[in-house]
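Colleague: the sequence isn't on hand, but the structure is:
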């Protein structure tokens, strides 16, 4: 089953310094029929304007992945971590029983765009994790790059939950296939450009819920940048 989700039907917010598109209920966007997709609780497409950002705030019992699309993000947290990441690079944390952090765009003139992804952990009170990975474009260019997996998986970034995150940048007319195992499902986010996903067109900002399918065929209709989260059905 393929369920296309048009960006025009998603929740939005504009706080002046921050513009967001919410794939699921978040902040002032409340939709009781759109709380999560399996263990995927949040996918926010955020634009943070220059010299602004999220001041120190807490998280607990959530696994959070930030995928940088454009610009630079500067992270600080209560575990003593501090760093700046750019396009295609990934920051992750498993908040466990509590962590404080801040995220800012310190650039004087360039916007920061990132996808903030929250994954529900398999249980509460797990060990806190923090890390980052500075992936290069050639690692995801015309191929699938597995950026996040469970601790039993093969990705450089490992979290507690049974998920896999893949990203790719495809040149026009390039096609990729992905086999979906039984009892698995996928949430697909078209970041930039457009793709034909199992014969359904997705444009920038659109998404798709993929269930009861065994194969995923992705064709770039133009240069295409996308991310998808493959997960166990719950």
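Modeller: Perfect, I can see it now. A quick note: this is a predicted structure, and the numbers were derived from the prediction, not measured. Numbers count the residues shown, from 1 in each chain.
Colleague: going forward, measure contacts and count neighbours with C-alpha atoms only.
Modeller: Noted.
Colleague: ok, residue 178 touching residue 228?
Modeller: No. With contact defined as C-alpha atoms under 8 Å, residue 178 and residue 228 do not form a contacting pair (11.0 Å).
Colleague: those two: which is more packed in?
Modeller: More neighbours surround residue 228 than the other of residue 178 and residue 228, with 20 against 11 (other C-alpha atoms under 10 Å).
Colleague: residue contacts, the more buried one?
Modeller: Contact partners of residue 228, counting by C-alpha atoms under 8 Å, 6 or more residues apart in numbering, are 165-167, 186-189.
Colleague: and which of those is nearest to residue 14?
Modeller: residue 189 (20.8 Å; C-alpha to C-alpha).
Colleague: on that earlier part again, export the contacts of residue 228 to TSV and tack on distance to residue 41 and secondary structure?
Modeller: Formatted as TSV, the contacts of residue 228 follow (distance: C-alpha to C-alpha, whole Å; DSSP: H, G, I helix; E, B strand; the rest coil):
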residue	distance to residue 41	secondary structure
165	14	strand
166	17	strand
167	19	strand
186	13	strand
187	11	strand
188	14	strand
189	14	strand
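Colleague: could you dump those to JSON lines with neighbour count?
Modeller: Putting those into JSON lines (neighbours: other C-alpha atoms under 10 Å) gives the following:
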{"residue": "165", "neighbour count": "22"}
{"residue": "166", "neighbour count": "19"}
{"residue": "167", "neighbour count": "24"}
{"residue": "186", "neighbour count": "26"}
{"residue": "187", "neighbour count": "20"}
{"residue": "188", "neighbour count": "23"}
{"residue": "189", "neighbour count": "25"}
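Colleague: nearest to residue 7 among these?
Modeller: Residue 7 has its nearest neighbour among the contacts of residue 228 in residue 189, at 10.0 Å by C-alpha to C-alpha.
Colleague: got the contact list for the residue nearest to residue 231 when sequence neighbours are not counted?
Modeller: Computed as C-alpha to C-alpha, 6 or more residues apart in numbering, the closest residue to residue 231 that is not its neighbour in sequence is residue 163, at 4.5 Å. Residue 163 makes contacts with 148-150, 229-232, as judged by C-alpha under 8 Å, 6+ apart.
Colleague: can you give me the helices for this structure?
Modeller: For the chain, the helices defined by DSSP state H cover 137-140.
Colleague: putting a second one here so we can go through both:
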């Protein structure tokens, strides 16, 4: 088991937001990889836990050949850009933007006078040259919501051999994960165990493990990234 705590990393940011970057994969960042951050898993290459300043925004910027996943933890953002301009993203919702070869531009704006909180993940596509696209999800109050990954025959998620699930559990519940996973505890407290060790995890902990058991000590939300369908 490998563990990385958000609190151990420097606070960075750009434009109208501050963030802790926990995954900066060498395939994308090369020599710019942030010290002490994790490599990804599968085609998953980036994870940031961000807060927008009051009325803060990213400003309009482009992406190409990358899939950008945003999970709203607190507050809301107003989404602007070439895909689904005007869509709002509220607490408990997620959006996935596929850039493909076509590419897209976007700006995420905090419309409120309070800070918000949003997770952003990047995944490299399995195939280059795909069409740009947008998907929006409301997360299940309890249980698992798949927001990314699957085969081409289904349309609920963008196809990928890398899977991303948002798992919400109540205090006292437990789950088992068989394959290698990256787990980001985005809120709450849980006991995370593998074949060799047990760790008391809390919000802001990123864990790489194999054959994992999770037992909750409070209501929790966990982002699970894997290369196998769990």
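Modeller: That came through, no problem. Keep in mind that what you see is a predicted model, and the values were worked out from it rather than measured.
Colleague: so what number do they get for TM-score?
Modeller: Overlay of the two chains. TM-score (TM-score structural alignment, normalised by the length of the second structure): 0.84; 218 aligned residues with a C-alpha RMSD of 2.5 Å.
Colleague: what's the match for residue 61 of the second structure in the first structure?
Modeller: For residue 61 of the second structure, the aligned residue in the first structure is residue 57 (criterion: TM-score structural alignment).
Colleague: what is the burial count for that match?
Modeller: Residue 57 of the first structure: 12 surrounding residues under other C-alpha under 10 Å.
Colleague: surely it meets residue 95?
Modeller: No. Between residue 57 of the first structure and residue 95 there is no contact under C-alpha under 8 Å: 11.8 Å.
Colleague: common neighbours of those two, please.
Modeller: Joint contacts of residue 57 of the first structure and residue 95 (C-alpha under 8 Å, 6+ apart) do not exist.
Colleague: burial measure for residue 85 of the second structure, as a count.
Modeller: Neighbours of residue 85 of the second structure under the rule other C-alpha under 10 Å: 12.
Colleague: residue 153 of the second structure too?
Modeller: 7.
Colleague: ok so, going back, can you put the contacts of residue 163 of the first structure in TSV and add neighbour count and distance to residue 106 of the first structure?
Modeller: Shown next, in TSV, are the contacts of residue 163 of the first structure (neighbours: other C-alpha atoms under 10 Å; distance: C-alpha to C-alpha, whole Å):
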residue	neighbour count	distance to residue 106 of the first structure
148	24	26
149	23	30
150	17	32
229	21	29
230	21	33
231	24	34
232	16	37
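Colleague: tell me which residue lies nearest the centroid of the second structure.
Modeller: For the second structure, the residue nearest the mean C-alpha position is residue 121 (4.0 Å; C-alpha atoms, centre = their mean).
Colleague: for it, give me its contacts.
Modeller: Shown in contact with residue 121 of the second structure (C-alpha under 8 Å, 6+ apart): 44-48, 68-70.
Colleague: mind putting those residues in a markdown table, neighbour count included?
Modeller: Shown next, in a markdown table, are those (neighbours: other C-alpha under 10 Å):
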| residue | neighbour count |
| --- | --- |
| 44 | 25 |
| 45 | 21 |
| 46 | 25 |
| 47 | 26 |
| 48 | 21 |
| 68 | 19 |
| 69 | 23 |
| 70 | 20 |
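Colleague: for the residues you listed, which ones persist in the first structure?
Modeller: Among those, the ones still in contact in the first structure (both residues aligned by TM-score structural alignment, their matches' C-alpha atoms under 8 Å) are 44-48, 68-70.
Colleague: residue contacts, the residue mapped onto residue 188 of the first structure from the second structure?
Modeller: The alignment partner of residue 188 of the first structure in the second structure, by TM-score structural alignment, is residue 183. Taking C-alpha under 8 Å, 6+ apart, we find residue 183 of the second structure in contact with 206-208, 222-225.
Colleague: nearest to residue 128 of the second structure among the residues you listed?
Modeller: Top of the list for closeness to residue 128 of the second structure, among the contacts of residue 183 of the second structure and by C-alpha to C-alpha, is residue 225 at 21.1 Å.
Colleague: nearest residue to the aligned partner of that closest one in the first structure other than its sequence neighbours?
Modeller: With TM-score structural alignment as the criterion, residue 225 of the second structure lines up with residue 229 in the first structure. When the adjacent residues along the chain are set aside, residue 229 of the first structure lies closest to residue 165, with 4.6 Å between them (C-alpha to C-alpha, 6+ apart).
Colleague: from what I can see that neighbour touches residue 148, true?
Modeller: Yes. In this structure residue 165 of the first structure lies within contact range of residue 148 using C-alpha under 8 Å: 5.0 Å.
Colleague: map residue 217 of the first structure onto the second structure.
Modeller: Applying TM-score structural alignment, one finds that residue 217 of the first structure aligns to residue 213 in the second structure.
Colleague: that match reaches residue 193, doesn't it?
Modeller: Yes. Judged on C-alpha under 8 Å, residue 213 of the second structure makes contact with residue 193 at a distance of 5.1 Å.
Colleague: if I look at the residue nearest to the centre of the second structure, how far off is residue 147 of the second structure?
Modeller: Distance, residue 121 of the second structure to residue 147 of the second structure, using C-alpha to C-alpha, to the nearest Å: 11 Å.
Colleague: what do you get for residue 132 of the second structure?
Modeller: 16 Å.
Colleague: what does residue 10 of the second structure give?
Modeller: Shown here: residue 10 of the second structure relative to residue 147 of the second structure, a distance of 29 Å by C-alpha to C-alpha.
Colleague: next up, the contacts around residue 87 of the second structure.
Modeller: By C-alpha under 8 Å, 6+ apart, the contact set of residue 87 of the second structure is 78-80.
Colleague: cool, residue 72 of the first structure as well?
Modeller: 84-87, 105-107, 112.
Colleague: closest to residue 200 of the first structure out of the residues you listed?
Modeller: The closest of the contacts of residue 72 of the first structure, once distances to residue 200 of the first structure are taken by C-alpha to C-alpha, is residue 87, at 27.2 Å.
Colleague: tell me the residue in the second structure aligned with the closest one.
Modeller: By TM-score structural alignment, residue 87 of the first structure lines up with residue 91 in the second structure.
Colleague: counting neighbours, what do you get for that match?
Modeller: Residues near residue 91 of the second structure, counting by other C-alpha under 10 Å, number 17.
Colleague: perfect, I'm done here.
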